[in-house]
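[1] Okay, here's the prediction I keep looking at, along with the sequence it came from:
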Amino acid sequence: MTSLAGFLLASLALVAVPGPNLIYIVTRSVRDGRRAGLVSALGVETGTLVHVLLAVGGLAALVTDHPLAFTVLRYAGAGYLAQLGVRTLVRCPSPAGEGQPEPARRRLLRVYGDAVLVNLLNPKVVLFFLAFLPQFVPTGLSAGDTRARMLVLGAVFLTVALALDLCYALLGAALTSRLRGTPRGQRRLSYAVGGVYLALAALVFV
């Protein structure tokens, strides 16, 4: 129980630290509103679930054990973030509001898919789960018990992360609701969000 409580506190502290996943959720909710923010949170944590399963199955270690594969993952993640930034700037709302808006369902599916990829292509998340989960697994367990323990810890982390992500999404949407109500405000938000994505792409290599 003590170990689980320690893992819970550590998870809270780690999730609260701003990173690409959290910043992506906040920027989505800031620019596109509450629904987009909530959907992006679900997408990010879908990626987290995949990371947990890869770590439990030992597949994530294969990436870190091969420098070329890890380098490719880093470049892919940076490239995708840069592509998001450029796409946001290019699709910035025009002053007169020309063009047909993207259907809501398609837009939310895009938001979800982007969120999953932002998480999956973040090499620091791979390293995080490889280094973090094993610290809270007792030594001397069988291989099956070790995997079961890591799955439980992964579920706890996923629950904590999703709860905090949803809170950040709601907060970001609430704080910028007035700006999204005007074309000029939407353009400003789009410029800001696009710049954030491009900055995140650069920070992948830091």
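    Thanks, I have it.
[2] CA only for contacts and neighbour counts going forward, please
    Will do.
[3] three-state assignment of the residue of the chain most remote from its centre?
    No residue in the chain sits farther from the centre than Gly140, which is 33.6 Å out by Cα atoms, centre = their mean. Assigned with DSSP: H, G, I helix; E, B strand; the rest coil, Gly140 falls in the coil class.
[4] In contact with it: list those residues for me.
    Residues counted as contacts of Gly140 (Cα atoms under 8 Å, 6 or more residues apart in numbering): none.
[5] Quick one: the helices in this structure, in order.
    Assigned helices in the chain, in chain order: 2-16, 20-32, 34-57, 59-65, 67-90, 104-120, 123-132, 143-175, 177-180, 183-203 (criterion: DSSP state H).
[6] Quickly compare the ones you listed and say which is most buried.
    Using mean count of other Cα atoms under 10 Å, the stretch among these with the largest mean neighbour count is helix 20-32, at a mean of 25.
[7] what's in contact with that helix?
    Counting by Cα under 8 Å, 6+ apart, 35-38, 40-41, 44, 111, 115, 118-119, 165, 168-170, 172-173, 175-177, 180, 186, 189-190, 193, 197, 200 sit against helix 20-32.
[8] and the angle for that helix with helix 2-16?
    Relative orientation of helix 20-32 versus helix 2-16 (axes from the mean of the first three to the mean of the last three Cα atoms, to 10 degrees): 50 degrees.
[9] Just give me how far helix 20-32 sits from the chain centre.
    What separates the centre of helix 20-32 from the centre of its chain is 9 Å, taken as Cα atoms, centre = their mean, to the nearest Å.
[10] Without its sequence neighbours, what residue ends up closest to Ser177?
    Using Cα to Cα, 6 or more residues apart in numbering and skipping the chain neighbours, the partner closest in space to Ser177 is Gly33 (7.2 Å).
[11] ok, second structure coming up, stack it against the first:
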Amino acid sequence: MVPLHELLLFAGAALLMVLAPGPNMIYLVSRSACQGRRAGVVSLAGVVTGFLVHMLAAALGLTALFLAVPFAYEALKWAGAGYLAYLAWQAVKPGAVSPLALRELPWDPPGKLFLMGFLTNVLNPKIAVFYLSIFPQFVSPRHGSLFAQSLQLGATQIVVSFTVNLCIVLSAARFAAWLARSPGWLAAQRYVMGSVLAGMAVQLLSEQRKAA
């Protein structure tokens, strides 16, 4: 199993990732604000199901592959860092708009809400980068079954993300009203998010591949 101190470090990384606005957060805030908490919770159920797909993909072989093949691991690490750097630039470039600026969404039935939440997460590049670039750094053959470690890390990430996103869904209406009164915060948030993403890119490049 993953040592406790590494599990806590991973949970911290998962928390930073979920707090950095991306497709999941934008969709859940907009959907909850436009259609209410129930719609937000159904959408969140779809998002969580999408996390299970990412987790099982990693647990069933991707993690072991990237730990076993140094070139693949290094290539993916650089690709992940490059993508995080790109997101950081998108956040701070002149004329950029905060991703937390709410979108108007039409009313949708529960089945479509669940499906849209699921597809938003399964196709979310931020989550894919997290699972394929950061996730393998916390898995090591020294700690036992790679499959069991992957499930443990995946469950931790899902719990962290679900908790944060549920709070977002339940407070979306108040959050939307606050955003409308705080245009300056939206601008400042872009630079905070850009700094966090840039820091994650640097951290990712500085990580050493775990020895077998």
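    Nice, I can see it. Because the structure is a prediction, the values reported are computed rather than measured.
[12] measure the residue farthest from the centre of structure 1 to Gly79 of structure 1 for me?
    Gly140 of structure 1 sits 42 Å away from Gly79 of structure 1, taking Cα to Cα, to the nearest Å as the criterion.
[13] just Leu133 of structure 1 next, same as before
    Taking Cα to Cα, one finds Leu133 of structure 1 at 28 Å from Gly79 of structure 1.
[14] likewise Arg35 of structure 1?
    According to Cα to Cα, Arg35 of structure 1 and Gly79 of structure 1 sit 26 Å apart.
[15] One more: Leu162 of structure 1?
    26 Å.
[16] what do we get in structure 2 for Arg28 of structure 1?
    Using TM-score structural alignment, the partner of Arg28 of structure 1 in structure 2 is Arg31.
[17] if I line the two up, what does Leu15 of structure 2 land on in structure 1?
    With TM-score structural alignment as the criterion, Leu15 of structure 2 matches Leu12.
[18] what's near enough to touch that match?
    Counting by Cα under 8 Å, 6+ apart, Leu12 of structure 1 touches 160-161.
[19] Now with 10 Å, please.
    Applying Cα atoms under 10 Å, 6 or more residues apart in numbering to Leu12 of structure 1 gives the contacts 6, 157, 160-161, 164.
[20] from the residues you listed, which single one is nearest Val63 of structure 1?
    Minimum distance to Val63 of structure 1 across the contacts of Leu12 of structure 1 is 21.9 Å, recorded for Phe157 (Cα to Cα).
[21] Hmm, Gly6 and the closest one touching each other?
    No. If you go by Cα atoms under 10 Å, Phe157 of structure 1 and Gly6 don't touch, sitting 11.7 Å apart.
[22] Give me the distance between the alignment partner in structure 1 of Val139 of structure 2 and Leu198 of structure 1.
    In structure 1, the residue matched to Val139 of structure 2 (TM-score structural alignment) is Val137. To Leu198 of structure 1, Val137 of structure 1 is 37 Å away according to Cα to Cα.
[23] returning to that earlier point: could you tell me how many residues sit around the match of Val139 of structure 2?
    Per other Cα atoms under 10 Å, the neighbour tally for Val137 of structure 1 reads 18.
[24] Do I have it right that it meets Asp145?
    Yes. If you go by Cα under 10 Å, Val137 of structure 1 and Asp145 touch, sitting 9.4 Å apart.
[25] related to what we said a few turns ago, check the gap between the match of Leu15 of structure 2 and Ala69 of structure 1 for me.
    Leu12 of structure 1 sits 30 Å away from Ala69 of structure 1, taking Cα to Cα as the criterion.
[26] same question, Val90 of structure 1
    31 Å.
[27] now do Gly57 of structure 1
    Distance of Gly57 of structure 1 to Ala69 of structure 1, computed by Cα to Cα: 18 Å.
[28] what does Val111 of structure 1 give?
    27 Å.
[29] again, but for Ser29 of structure 1
    For Ser29 of structure 1 relative to Ala69 of structure 1 (Cα to Cα), the value is 33 Å.
[30] Likewise for Gly144 of structure 1?
    From Gly144 of structure 1 across to Ala69 of structure 1, the span is 28 Å (Cα to Cα).
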